[in-house]
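A.B. asks: Next comes the sequence, and after it the predicted model I'd like to discuss.
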Amino acid sequence: MCGITGWAGDPPKDPAVIEKMTALLDHRGPDDRGIFTSPSAHLGHTRLSILDLSDAGHQPMVLDDLVLTYNGEIYNFRELREQIEAPFHSDSDTEVLLHLYRIHGDECVKYLRGMFAFAIWDTRRHRLFVARDRLGIKPIFYRKTTDGIAFASELKSLLELGRPPLEDGAISDYLTYRYIPTPNTVFSGIHKLPPAHTLVWEGGRTTITPYWTPSVLPQITDAGQAIEELDELLGRVIPEHSIADVPVGVFLSGGIDSAMTASYLDKPLTITLGSEVPHRNEAPAARQVAQHLGTRHFEDFTGAPSLDTALDAMPRLFDEPLADSGAWATSTVSKIARRHVTVALTGEGGDELFLGYKRHGLQATQRLTALNRILARLVPPLTDTGRSLERRGLTGFERYAALSSSFTRRQKRAILSPRLSGEGKDDLWYFRQHWREDLEPLQQARWLDLHTYLPDALLTKVDRAGMAHSLEIRPPLLDHRLVEFALSLHPGLLRSADGATGKLILRTLMKDRLPAGHLDRPKIGFNLPIRRWVRSRPEIFRNALDRLAQADIIRRPKINHLGGEQIWSLLVLDRFLHG
């Protein structure tokens, strides 16, 4: 795992600018730093040494006319290396990637199994090629300028070129989605490269092209066949994702996904973050799994941070608003894990692939009543009851969008200033862009989650929280072969007919491999006590609302009751703007 940055164009930038941009990513790669400079391009790299710890893995790496700066891991690099007839000077996946591009050009991404974001500068053709992995595990931002294009692993590096104005539409979108949807950022003119896309800059022109779209037609309806094939696939994929020349561990919570990940490894090192709040503490369940699997287990305990401590961490982690209160816990467990390992495997992606979220069950059992629609218009929108009735009065796309949103459309109209709630604005444009009318309801929900919430919120949180502590976090369940397999399963193999139970296939697969009762535990999570904080210190939320109103972000309406994640969304936005 590393940090990458660079610029291409004419006339050349001062190399000192690229050095500053690169230095801002030292937390992503504290082991080495490299700069490539030329008349038309500068590339920077900070290295977290994972494979081939020698200086032979130094980046940016040069091969003839090609210069590469690369972040990620290619799990099939040794297999690819055997197919390439060329002298190698390292045992790194970086050098394999360079040779692969030399042979296959832009098509090289189709041969890769892994997580990655990289840029290759062709010094002869004056051509920049940038790519991002299929699921969006690794980030890459870009910024077109009057004289070229710049890119970086994190926004903070691109802000070194000057801080652009905020994008009003992005702030409005944030209150719908809890994140800024791709390809936008909160800053005007800075964009995210979407997952499974490449970018080419040549002759002053930028071309962005998709290279992977998985099939979503369900082909497997037999449970026995599905379990057998899944077992075989997990047995190959998870060990592949543990390759490293440094210590590797597994984040172990009280859930199914992390326990399953650990079970396919040979007595791995496992790490758990316990809570001093009993009803939030997953440490006993994780400890039981660790004993059952015979892992080398470490656990640490923490109480909730202060509200100010948690809020102050958000802008530093993400450089733009992202309202996932679980980010603090992910950052904390990453800090703890870094004492023991350099790489940690995690169970991210299991809920999206195997329909594990509560909203999946609600979508599957939707029942529209005209009464709910009528009542929703009568109840104040900025209440729990108003929000619930609005959701219950919807079906199909509108319902799942409301279940997945922070503020519903009616709530946004009540709270946003007229400047941001412009007439005719489609608040749900991002969800609409990825909604598939040709699929069944649960397939629609899964497809939407994989293309929106997963890369823009969940994987963003995991990447920044881990990299803040120089920890590489790998989600093996998001290997694209597993994703393609999961999408081939009929939804009836994943969610019960009454919608109450998800991940059916995982439960069947793991029932004899985990401690008795483990699969019956309710999902807990490690979210922050936001409502309790606001009840004990109401002035913090009140002052935040006042500042947002003075900035013409909200109307400052009477708010009777909001959910914890809605309060957190507003607090994070205020801290980003005024912290």
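C.D. replies: Looks like it arrived, so ask away.
A.B. asks: From now on I want contacts and neighbour counts done on CA atoms only, so please keep to that.
C.D. replies: Fine.
A.B. asks: where's residue 386 relative to residue 409, distance?
C.D. replies: Between residue 386 and residue 409 the computed distance is 12 Å (CA to CA, to the nearest Å).
A.B. asks: Same check on residue 99?
C.D. replies: 50 Å.
A.B. asks: now swap in residue 143 and tell me
C.D. replies: For residue 143, the distance to residue 409 - CA to CA - is 31 Å.
A.B. asks: From the chain's centroid, how far away is the helix or strand hosting residue 229?
C.D. replies: According to DSSP states H and E, residue 229 maps onto helix 223-240. For helix 223-240, the separation from the chain centroid amounts to 24 Å (computed by CA atoms, centre = their mean, to the nearest Å).
A.B. asks: helix or strand right after that helix?
C.D. replies: Next in line after helix 223-240, if elements are assigned by DSSP H and E, sits strand 248-251.
A.B. asks: So which elements touch that next one?
C.D. replies: The contact analysis (3 or more CA pairs under 8 Å, 6 or more residues apart in numbering; DSSP states H and E) places strand 248-251 against helix 256-263, strand 269-275, strand 343-345.
A.B. asks: Now that strand: buried residues?
C.D. replies: 248-251 (16 or more other CA atoms under 10 Å).
A.B. asks: With stretch 209-216 instead?
C.D. replies: So for stretch 209-216, counting by 16+ other CA under 10 Å, buried means 211, 216.
A.B. asks: starting at the chain centroid, how far to that stretch?
C.D. replies: 18 Å.
A.B. asks: now do stretch 550-564
C.D. replies: With CA atoms, centre = their mean, you get 28 Å for stretch 550-564.
A.B. asks: try it against this one:
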Amino acid sequence: MCGFCGFTGDIADRENIIIGMMNKIIHRGPDSAGTHSDEDVTMGFRRLSIIGLEDGSQPMYNEDGSIVICFNGEIYNYQPIKEMLIEKGHVFKSHADTEVLIHLYEEKGEEMLNDLRGMFAFAIYDMKNKKLFAARDFFGIKPFYYGVFNNHMLFGSEIKSFLAFPDFKKEVNTVALENYLTFQYSVLDETFFKGVYKLKPGHYLVYKDGKIDIKRYFQPKFEPEKAGLQDTIKKIEDVMLDSVKTHKISDVEVGSFLSSGVDSSFVAATFKGDKTFTVGFDYEKYNEIGYAEKLSEKVGIDNYSKIISTDEYWDSLGKIQYHMDEPLADPSAVALYFVSKLASKHVKVALSGEGADEFFGGYNIYREPMDLQITRLIPKPLRKGIAAIMKALPFRFKGKNYLIRASMDLEDRFIGNAKMFSEKERERILKNPTGKYNHKEITKPYYDFTKGQDDVTRMQFIDLNLWMVGDILLKADKMSMANSLEVRVPFLDKEVFEVARHVQPDYRVNREATKYAFRMAAKDYLPEEVASKKKLGFPVPTRVWLKDEKYYNIVKTAFQSEAAQKYFNTDKIVKYLDDHKNGKADNSRKVWTIYMFLVWYNQFFGNEEKEAC
């Protein structure tokens, strides 16, 4: 919907400073701009008009001008909330959902958040109480960053807006780098920019008298309940159809992304829109366009597609990492950038399938507890002994990794959908390792919260809180907004989660399929082969490219650069690259993780900051 930025406290030339900050995020809202500035707080807003086209400009105020808000997102149940507030005497001046938030805050204060159904990040300044109140939605669909610099609290939708603030100190957080190398995304609360933090999903922040107080208002929790399969399928079907319908509320046309997976296919088949959008690569095994065209034809909607050439992909990497704000080593982010760019030529809003895997148990790795079940008959000391022998063997063979993982407890082997470098590996490649943190220190609070539950539920909870927020939703927001497109995610809905959290484990993952009950619900809307299709993700041929002389040399140059020498033992990282090229090991994901950091670093800390947007 938009982007916002702001800072507290008085400063010389504050009106021009906020305009400079807003210009850094103009891609988030090219339709209009607005500011509020006084000696206590200054706010800037860039608008992408979706709801309340004529009267939804921000910052927006209450009746007496004592409360001001900047809001990014959509409140899907704003109409019934508005009716309730009108009955209580509140007077509305617009048709926008933003104004509902102002009056709901007047009515309920910080207790307002659980009334909402939607995706949101907002900042409200209460002038009478001299208080800034900010919140992020239940699952982290919309971003919110903050930090205190020279007694000014900065806040906004993107970190890059902070760069235009005169007292902002731009410095790499090396602890973030160290943990990124393990997780492939920025996993800590403190970002890659030292002193800048992410507000966690389901949390709100109050800034008053120079102090920040952060509290949780929503805690997702899986509580499986025994139920009949058909009843479960019916509940999933009903809540998903309602959510897709609700996510179409808009004053502009809504389209849908479409890959070959069951998630986006279900959304595309049920959203009753006119346009779907698909991208593929110029490699046969990495192209889903043919499938998307067939499904679109079957359900009677138009499909728009684009082939991403290899050179296009590589040429876009700098821009991708700039828009991401923090390095992300997920190769599919580029595909999301290009499908967003394609969709933005036709619509302002697109639906997408993020969240289905975390809610309903879709990732293939969730089958591992079943696959390892037989090994639990072997005493643990013996399993560990076998694993030690396997690790000592210098060659690879089928089953080696299986035997190693069989010796490990869930907390040791699963940190989420990606695990790149172990602590020992990153200690070897980093020039100045800090030792912070062991991955178990990061996952421990989530494993502790789910103690006593089945392994699949615990894995889903890890992904819901870490992987989904740090990777899936980061790229969904940043890649779509880079193209002035709003992406909505019907699976990541409060009402959908209320159904999903009660689904029993064997209806999520079993011998037949992952996401089992959801696939059954989708069968009435999709061809059998689609509803039953194995989870693929968005395939990207990075392992092929990194063996090609042209792209190998591009990465090798980066691995020997001044930036690489600052942070890495370059001989060690070049060896990862060479071993991959020579077929000694598939190091493509590890190589990509390092390379994406260096691309990101060049954008923000190169000789001069790149203006990629």
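C.D. replies: Everything's here; your move. Worth saying up front: this structure is predicted, and the values here are computed from it rather than measured.
A.B. asks: if we compare the helices and strands packed on strand 248-251 of structure 1, which one ends up closest to residue 417 of structure 1?
C.D. replies: Comparing these against residue 417 of structure 1 with CA to CA, the closest turns out to be strand 269-275 (38.9 Å).
A.B. asks: Give me the mean distance between that closest one and structure 2.
C.D. replies: Superposing on structure 2 places strand 269-275 of structure 1 at an average distance of 2.3 Å from its equivalents, by mean CA distance after the TM-score superposition for structure 1.
A.B. asks: and the angle from that strand to helix 256-263?
C.D. replies: 150 degrees (axes from the mean of the first three to the mean of the last three CA atoms, to 10 degrees).
A.B. asks: okay, and whichever helix or strand comes after strand 269-275 of structure 1 goes to which residues in structure 2?
C.D. replies: Next along the chain after strand 269-275 of structure 1, taking DSSP H and E as the criterion, comes helix 283-293. Alignment of helix 283-293 of structure 1 against structure 2: residues 289-299, by TM-score structural alignment.
A.B. asks: would you list every one of the helices in the stretch 301-450 of structure 1?
C.D. replies: Taking DSSP state H, counting those that start in this stretch as the test, the helices found in the stretch 301-450 of structure 1 are 307-318, 327-337, 350-353, 358-364, 370-378, 384-392, 396-404, 409-415, 429-433, 441-451.
A.B. asks: The stretch 451-600 of structure 2 too?
C.D. replies: Per DSSP H, counting those that start in this stretch, the stretch 451-600 of structure 2 carries helices over the ranges 455-462, 473-481, 494-500, 505-508, 516-522, 528-531, 542-545, 549-559, 562-567, 570-581, 588-605.
A.B. asks: tell me the contacts of residue 494 of structure 2?
C.D. replies: The neighbours of residue 494 of structure 2, taking CA atoms under 8 Å, 6 or more residues apart in numbering as the test, are 117-118, 138.
A.B. asks: can you pick the most crowded of these?
C.D. replies: Highest neighbour count within the contacts of residue 494 of structure 2, by other CA atoms under 10 Å: residue 138, with 26 neighbours.
A.B. asks: Mind checking what secondary structure the aligned partner of that one in structure 1 has?
C.D. replies: In structure 1, the residue matched to residue 138 of structure 2 (TM-score structural alignment) is residue 134. Assigned by DSSP: H, G, I helix; E, B strand; the rest coil, the conformation of residue 134 of structure 1 is coil.
A.B. asks: can I assume residue 134 of structure 1 is in contact with residue 195?
C.D. replies: Yes: with contact defined as CA atoms under 8 Å, residue 134 of structure 1 reaches residue 195; the gap is 5.2 Å.
A.B. asks: Next, the contact list for the aligned residue in structure 2 for residue 467 of structure 1, please.
C.D. replies: Matched to structure 2 by TM-score structural alignment, residue 467 of structure 1 sits across from residue 481. Contacts for residue 481 of structure 2 (CA under 8 Å, 6+ apart) come out as 27-28.
A.B. asks: hmm, 10 Å instead?
C.D. replies: Going by CA atoms under 10 Å, 6 or more residues apart in numbering, residue 481 of structure 2 touches 1-3, 25-29, 48, 323, 337, 340-341, 344, 475, 487.
A.B. asks: How many residues are close by the alignment partner in structure 2 of residue 246 of structure 1?
C.D. replies: Under the alignment (TM-score structural alignment), residue 246 of structure 1 maps onto residue 252 of structure 2. The number of residues packed near residue 252 of structure 2 is 14, by other CA under 10 Å.
A.B. asks: Equivalent analysis for the one 10 residues further on, please.
C.D. replies: Taking other CA under 10 Å as the criterion, the count of residues near residue 262 of structure 2 is 27.
A.B. asks: now the aligned partner of it in structure 1, nearest residue through space, not along the chain?
C.D. replies: Counting by TM-score structural alignment, residue 262 of structure 2 corresponds to residue 256 in structure 1. Once flanking residues are discounted, residue 256 of structure 1 sits nearest to residue 519: 6.7 Å by CA to CA, 6 or more residues apart in numbering.
A.B. asks: same thing with residue 24 of structure 2?
C.D. replies: That would be residue 161: by CA to CA, 6+ apart, it lies 5.2 Å from residue 24 of structure 2.
A.B. asks: The one you found maps to what in structure 1?
C.D. replies: Per TM-score structural alignment, residue 161 of structure 2 is aligned with residue 157.
A.B. asks: check contacts around residue 450 of structure 1.
C.D. replies: Contacts of residue 450 of structure 1 by CA under 10 Å, 6+ apart are 135-136, 349, 352-353, 434, 456, 478, 483.
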